[in-house]
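Colleague: coords please:
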Amino acid sequence: MTRTARRNRRTAQVAGAGAAALLALSACSSSGSDSSSAQSDSAGSAASDSGGVSGTVTVFAAASLKESFTTLGRRFEKEHPGTKVTFSFGGSDSLAASITGGAPADVFAAASPRTMRFVTDAGDASGAPATFVRNQLEIATLPGNPDKIAALKDLTKSGLKVVLCDQEVPCGAAAQKALDAGGLDLTPVSYEQDVKAALTKVELKEADAAVVYRTDVRSAGDKVEGVEFPESADAVNDYPIVQLKDAPNAEAARAFIALVRSAEGRQVLTEAGFLTP
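Modeller: Prediction:
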């Protein structure tokens, strides 16, 4: 082989080796890029799964929602690890006053549209409230119903100690509406600040009966006995829920409201005796 031929052959070998090296480098680079892309996709998927929900979500809710929302709060924390749901339960009017007064909260669930309007009219709601359940009144009597209460008019019997919610509270306003529908005049021994307080009077045997929600009668178990009455159909309350305008944790607020309005949330609420809207 001539010197020229050998030189040409050596040049071809070097060129081939260089091409092979470039191909190998390209393959490594491509592999690294795919791996990085996969890791990025995985991280993005994880972030998407978490939905950005973290931290504490503060919910102000009507007293009649206590048992159901407590159950949903536990489910929310389980579905969103690292979150915590704190509740403030009470009369809807008192809660609304706290919100318009600047109390920090993320979500408000009221027992009537009227009390929700206090918050929306003050400009403290983010978006329009949505009705998620309805509730109907029932009479709570002592276990065994010793006073033989069978109708709303029986609460007007002389000597019977009856408790009502304050008329500024949704359950009190609904009770008065039912009494008006039946043409009845009732003077209770006391007006209570929320439905749980009214129910407690009967549970402690400090009253013979109270007009409360059917959900509260159910949650009390054998501590009271419930009596249905037809006038309650004229006083069914819609329950609206809304994210608050200055919610400290807006992302978690939206997620909690979504749970309440989901099929899972509806199941918990209907099992407690609430009606679907």
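Colleague: Only C-alpha atoms from now on, for both contacts and neighbour counts.
Modeller: Will do.
Colleague: mind checking the longest strand of this structure?
Modeller: In the chain, assigned by DSSP state E, the strand with the most residues is strand 125-135.
Colleague: Could you check that one and say which residues are buried?
Modeller: Neighbour-count burial for strand 125-135 flags 125, 126, 129, 130, 131, 132, 133, 134, 135 (criterion: 16 or more other C-alpha atoms under 10 Å).
Colleague: Show me which of those residues is closest to residue 20.
Modeller: residue 126 (62.6 Å; C-alpha to C-alpha).
Colleague: Any figure for the gap between that closest one and residue 276?
Modeller: When distance is defined by C-alpha to C-alpha, to the nearest Å, residue 126 is 24 Å away from residue 276.
Colleague: ok, and residue 95, which helix or strand is that part of?
Modeller: Per DSSP states H and E: residue 95 is located in helix 92-100.
Colleague: After that helix, heading C-terminal, what element do we hit next?
Modeller: Taking DSSP H and E, what comes next after helix 92-100 is strand 107-109.
Colleague: The longest strand of the chain: how far from the chain's middle?
Modeller: 10 Å (C-alpha atoms, centre = their mean, to the nearest Å).
Colleague: So residue 50 is in contact with residue 80, correct?
Modeller: Yes - counting by C-alpha atoms under 8 Å, residue 50 does reach residue 80; the two are 7.0 Å apart.
Colleague: of the two, who's got more company?
Modeller: Neighbours around residue 50 and residue 80, counted as other C-alpha atoms under 10 Å, are more numerous at residue 80. The numbers are 19 against 13.
Colleague: OK, contacts around that one?
Modeller: Applying C-alpha atoms under 8 Å, 6 or more residues apart in numbering, one finds that residue 80 lies in contact with 50, 53, 54.
Colleague: 7 Å - rerun?
Modeller: Each residue near residue 80 by C-alpha atoms under 7 Å, 6 or more residues apart in numbering is listed here: 50, 53.
Colleague: Would you do the same for the sequence below? I want to compare the two.
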Amino acid sequence: MSRGARYTVLAVAVAIVLPTVGCDDDEDPQVGAGSDTASGQGDTPSGTVTVLAAASLTESFEELAGQLAREYPDLEVVFSFGPSSGLVEQVISGAPADVLATADPTTMDEAVAADVVDGEPVVFARNALTLAVPAGNPAGVTGLADLADDDLRVAVCEPQVPCGAAAERLLDAAGVTAAPDTLTTDVKEAASLVALGEADAALIYRTDAAAEGDDIETLDVPEADEIVNDYPVALLADAANPDGARAIAGAITGELGRSVLAEAGFLEP
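Modeller: Purely as a prediction, here's the structure:
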């Protein structure tokens, strides 16, 4: 079975046992059954849950946590956002955390191979790249081909992080050899450079471009529709608060998570 198929099947299987927020039984019998089972396991989760999440999830996960505060008033969610590859390295090195959410299956697979994940990852969202320029497009960028122009200030994520790997695939598909001036450690850094006018163009996720509001404009890149990153989430084997971790992971993969992520521009898995 291919990696993509394995993640898709497991997303259904894990959704049965993870608690979800706001789902009706007639909406999805399997998810509803999982919710009933979870609700009978004991008290409402409490304590602190530490979530390591890809930088591109920052706004969405903070919004999700704010809404979950009403559902779990005794549960404190602590986020650490950053490049997925770096987060996986932290977990493998023993950094204390309960939940891991990465921006592609490749980085999550490293955590699985290192036996730091409890169970199987669940793909909960997808994301695609766009060509971002500062408001007003002062450099007159017209498309991906312009990223090969040495006179432009171009920012692209480092190749070992998901946004950089996706950028490489996109540029290959378009037959463009980019000449980046800056390789950023994560997509938020690249988006910030464009928003501040310190880069003329960058390849960033559509959701991060949207998060910058009017400070960024985007240009249509037809090839980007074929270069889409799956986002998996997993419970960690050494979670200090497994009940809280299951509650948060269930919210991410459930109806509330889908609603918040869709509002931010993420695609459904």
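Colleague: Any idea what the TM-score is?
Modeller: Once superposed, chain against chain, the TM-score is 0.83 (TM-score structural alignment, normalised by the length of the second structure); 231 aligned residues with a C-alpha RMSD of 1.4 Å.
Colleague: ok, back up a step: could I get the buried residues of strand 125-135 of the first structure in a markdown table, plus columns for distance to residue 30 of the first structure?
Modeller: Formatted as a markdown table, these follow (distance: C-alpha to C-alpha, whole Å):
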| residue | distance to residue 30 of the first structure |
| --- | --- |
| 125 | 51 |
| 126 | 48 |
| 129 | 52 |
| 130 | 51 |
| 131 | 54 |
| 132 | 52 |
| 133 | 55 |
| 134 | 59 |
| 135 | 62 |
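Colleague: and which of those residues is nearest residue 17 of the first structure?
Modeller: Closest to residue 17 of the first structure, out of all of these and judged by C-alpha to C-alpha, is residue 126, at 66.9 Å.
Colleague: Map that closest one onto the second structure.
Modeller: By TM-score structural alignment, residue 126 of the first structure lines up with residue 118 in the second structure.
Colleague: That match against residue 237, yeah?
Modeller: Yes - the pair residue 118 of the second structure / residue 237 is scored as a contact, 4.5 Å apart, by C-alpha atoms under 7 Å.
Colleague: all helices for the stretch 151-277 of the first structure, in order.
Modeller: 170-181, 195-203, 214-220, 250-261, 263-271 (DSSP state H, counting those that start in this stretch).
Colleague: Also the stretch 1-150 of the first structure?
Modeller: Going by DSSP H, counting those that start in this stretch, the stretch 1-150 of the first structure shows helices at 3-50, 66-79, 92-100, 113-121.
Colleague: Would you tell me which one of these is buried the most?
Modeller: Ranked by mean neighbour count, the helices of the stretch 1-150 of the first structure are led by helix 92-100 with a mean of 21 (mean count of other C-alpha atoms under 10 Å).
Colleague: Between all of the buried residues of strand 125-135 of the first structure, which two are at the greatest distance?
Modeller: 126 and 135 (24.4 Å).
Colleague: got a list of what residue 92 of the first structure touches?
Modeller: 62, 110, 111, 115, 169.
Colleague: Looking at the second structure, name the residue matched to it.
Modeller: Superposed on the second structure with TM-score structural alignment, residue 92 of the first structure falls opposite residue 84.
Colleague: Chain neighbours aside, what residue packs nearest to residue 229 of the first structure?
Modeller: residue 151 (5.7 Å; C-alpha to C-alpha, 6 or more residues apart in numbering).
Colleague: gap between that neighbour and residue 136 of the first structure?
Modeller: In terms of C-alpha to C-alpha, residue 151 of the first structure sits 15 Å off from residue 136 of the first structure.
Colleague: Which one's more surrounded, the two?
Modeller: Each of residue 151 of the first structure and residue 136 has its neighbours counted (other C-alpha under 10 Å); residue 136 has more, 22 against 13.
Colleague: And that one, what's its match in the second structure?
Modeller: For residue 136 of the first structure, the aligned position in the second structure is residue 128, judged by TM-score structural alignment.
Colleague: now do residue 199 of the first structure
Modeller: So, by TM-score structural alignment, residue 199 of the first structure is matched to residue 191.
Colleague: dump the residue contacts of its match.
Modeller: Counted by C-alpha under 7 Å, 6+ apart, residue 191 of the second structure has contacts 204, 208, 209.
Colleague: Redo these as TSV? Include neighbour count and distance to residue 248 of the second structure.
Modeller: Listed next are the contacts of residue 191 of the second structure as TSV, based on neighbours: other C-alpha atoms under 10 Å; distance: C-alpha to C-alpha, whole Å:
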residue	neighbour count	distance to residue 248 of the second structure
204	29	27
208	26	23
209	28	26
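Colleague: got those as JSON lines, with distance to residue 172 of the second structure columns?
Modeller: Below are those laid out as JSON lines (distance: C-alpha to C-alpha, whole Å):
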{"residue": "204", "distance to residue 172 of the second structure": "16"}
{"residue": "208", "distance to residue 172 of the second structure": "22"}
{"residue": "209", "distance to residue 172 of the second structure": "22"}
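Colleague: separation between residue 33 of the first structure and residue 42 of the first structure?
Modeller: For residue 33 of the first structure, the distance to residue 42 of the first structure - C-alpha to C-alpha - is 14 Å.
Colleague: on contacts alone, who are the packing partners of the host helix or strand of residue 4 of the second structure?
Modeller: Assigning secondary structure by DSSP H and E places residue 4 of the second structure in helix 3-17. Other elements packing on helix 3-17 of the second structure under the criterion 3 or more C-alpha pairs under 7 Å, 6 or more residues apart in numbering; DSSP states H and E are helix 29-39, strand 117-134.
Colleague: quick one: the longest one to the first structure mean distance?
Modeller: Spelled out, that is strand 117-134 of the second structure. With mean C-alpha distance after the TM-score superposition for the first structure, strand 117-134 of the second structure departs from the first structure by a mean of 0.5 Å once superposed.
Colleague: any idea of the angle that strand forms with helix 187-195?
Modeller: Inter-element angle recorded for strand 117-134 of the second structure and helix 187-195: 10 degrees (by axes from the mean of the first three to the mean of the last three C-alpha atoms, to 10 degrees).
Colleague: name the helices or strands packed onto strand 117-134 of the second structure?
Modeller: helix 3-17, helix 187-195, strand 201-205, helix 206-211, strand 216-219, strand 228-236.
Colleague: Tell me the spacing between residue 102 of the second structure and residue 226 of the second structure.
Modeller: 20 Å.
Colleague: For those two, work out which one has more neighbours and name it.
Modeller: It is residue 102, of residue 102 of the second structure and residue 226, that has more neighbours when counted by other C-alpha under 10 Å, with 32 against 12.
Colleague: Need the counterpart of the more buried one in the first structure.
Modeller: Structural alignment (TM-score structural alignment) places residue 102 of the second structure against residue 110 in the first structure.
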